[in-house]
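A.B. asks: give me coordinates for this.
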Amino acid sequence: MMKIKQVVVAVLLAVPAFMSQAMVLTSHDITNDKTLQNQQLFNQWGCTGKNVSPQLTWKDVPAGTKSFAVTMYDPNAPTGSGWWHWSVINIPADVHSLAAGAGAVGGKALPKGASMVTNDFGFKGFGGACPPPNAKPHNYEITVYALNTANIKLPENASPALAGYNILAHVIGKAELVAPTNAR
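C.D. replies: Modelled structure (predicted):
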């Protein structure tokens, strides 16, 4: 019995050595658990930000990655289903960063082949943070997903929820930054 326990312990200790390293997401504009800056705030609905998507860089990508998707989601929005601020799909596998402003309406600053899905504000682009007045801090989740497919095909008018469903059906790795804010 002691021999079996020793083998089990040895295997469990060795497992991390065989696991791939988790993806890492960083940004010049956002630090994990730090409030979003003015440039990532929305510029409507009583908010006066610049509505510029953050610069993002990711590394330690899993083997087999064929494309990436990036989302910004607010699970604390008072909607019953959260709020999708930004969804980008079909980022080529050899691209490991997005410049600040890549989420501008029209998608001209996105890598070739990438596209945006209509956000919950009703347009294809980055919609910055804009929590309701006097709200508790909202946690804006910015996530990059490594996918096992090169192309997610969606209808032209697809919702962010449909994009999320398709992203999660193909995810093989992910990394996240969370930025709380109640800035108004």
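
A.B. asks: only C-alpha atoms from now on, for both contacts and neighbour counts.
C.D. replies: Fine.

A.B. asks: what's in contact with the strand or helix carrying A17?
C.D. replies: Using DSSP states H and E, A17 sits in helix 2-18. With Cα atoms under 8 Å, 6 or more residues apart in numbering as the test, helix 2-18 has no contacts from any other residue.

A.B. asks: next helix or strand past it?
C.D. replies: strand 24-26.

A.B. asks: which elements pack onto that following strand?
C.D. replies: strand 56-59, strand 171-181 (3 or more Cα pairs under 8 Å, 6 or more residues apart in numbering; DSSP states H and E).

A.B. asks: another one to check against the first:
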Amino acid sequence: MTLTLTSSDFKEGDRLPDAQVHDKGNRSPHLAWSGAPEGTKSFAITCYDPDAPTGSGFWHWTVANIPADVTEIAAGGPLPKGAVEGRTDFGEPGYGGAAPPPGHGPHRYIFTVFTVDVEELPVTREDSGAKYGFNLHFHTLEKASITAIYER
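C.D. replies: I've put the predicted structure just below:
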């Protein structure tokens, strides 16, 4: 079975709903996944904008240590016990919605679920998306993504 990621808030390639935009709703989307491979001990989620004019993209959400028996996150949370949200590029932990510069064109918001081979990654609420990504690089079994678009 192949890992798949879906959302009841948007489909692949859709415009990101206002509820997931930073200055309109700033609420994390519903996400559901299935098809985790054998050996999955936890899950992680990220939301990344590769089109941000930073030279390195923009981390909008990092979540790790989601228990292996969880296969869905409700819109706006709450997250399951044990899960940890990292610091976004806004400077705070938690979900930070879409906020592209006006007139910069469409940005892609890539939501990814990772199957992880350990129960807990060594990350905290103060850690950046880069640190989450570094740890995920060494512990990901499989990943699946869904991308939404947003522009001002």
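
A.B. asks: after superposing, what score do the chains get?
C.D. replies: TM-score for the superposed chains, counting by TM-score structural alignment, normalised by the length of structure 2: 0.97, backed by 152 aligned residues with a Cα RMSD of 0.9 Å.

A.B. asks: so which of the helices and strands packed on strand 24-26 of structure 1 is the most packed in?
C.D. replies: Highest mean neighbour count of those: strand 171-181, a mean of 20 (counted as mean count of other Cα atoms under 10 Å).

A.B. asks: looking at structure 2, where would I find the counterpart of it?
C.D. replies: Structural correspondence for strand 171-181 of structure 1: residues 140-150 of structure 2, per TM-score structural alignment.

A.B. asks: the matching stretch vs structure 1, average distance?
C.D. replies: With mean Cα distance after the TM-score superposition for structure 1, stretch 140-150 of structure 2 departs from structure 1 by a mean of 0.7 Å once superposed.

A.B. asks: distance from that stretch to the middle of the chain?
C.D. replies: 8 Å (Cα atoms, centre = their mean, to the nearest Å).

A.B. asks: now stretch 79-87 of structure 1
C.D. replies: With Cα atoms, centre = their mean, you get 12 Å for stretch 79-87 of structure 1.

A.B. asks: and that stretch, what's buried?
C.D. replies: Neighbour counts over stretch 79-87 of structure 1 (16 or more other Cα atoms under 10 Å) mark 83-87 as buried.

A.B. asks: format those residues as CSV; extra columns: distance to G127 of structure 1 and secondary structure.
C.D. replies: Shown next, in CSV, are the buried residues of stretch 79-87 of structure 1 (distance: Cα to Cα, whole Å; DSSP: H, G, I helix; E, B strand; the rest coil):
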residue, distance to G127 of structure 1, secondary structure
W83, 10, strand
W84, 8, strand
H85, 5, strand
W86, 6, strand
S87, 10, strand
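
A.B. asks: with distance to M2 of structure 1 added, can I get the residues you listed in CSV?
C.D. replies: Output for the buried residues of stretch 79-87 of structure 1, formatted as CSV (distance: Cα to Cα, whole Å):
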residue, distance to M2 of structure 1
W83, 53
W84, 53
H85, 55
W86, 54
S87, 52
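
A.B. asks: look at the spatially most central residue of structure 2 and tell me its secondary structure.
C.D. replies: For structure 2, the residue nearest the mean C-alpha position is T46 (2.3 Å; Cα atoms, centre = their mean). Following DSSP: H, G, I helix; E, B strand; the rest coil, the label given to T46 of structure 2 is strand.

A.B. asks: for the equivalent of it over in structure 1, what are its contacts?
C.D. replies: Taking TM-score structural alignment, T46 of structure 2 has T71 as its aligned residue in structure 1. Listed by Cα under 8 Å, 6+ apart, the contact set of T71 of structure 1 reads 84-88, 141-144.
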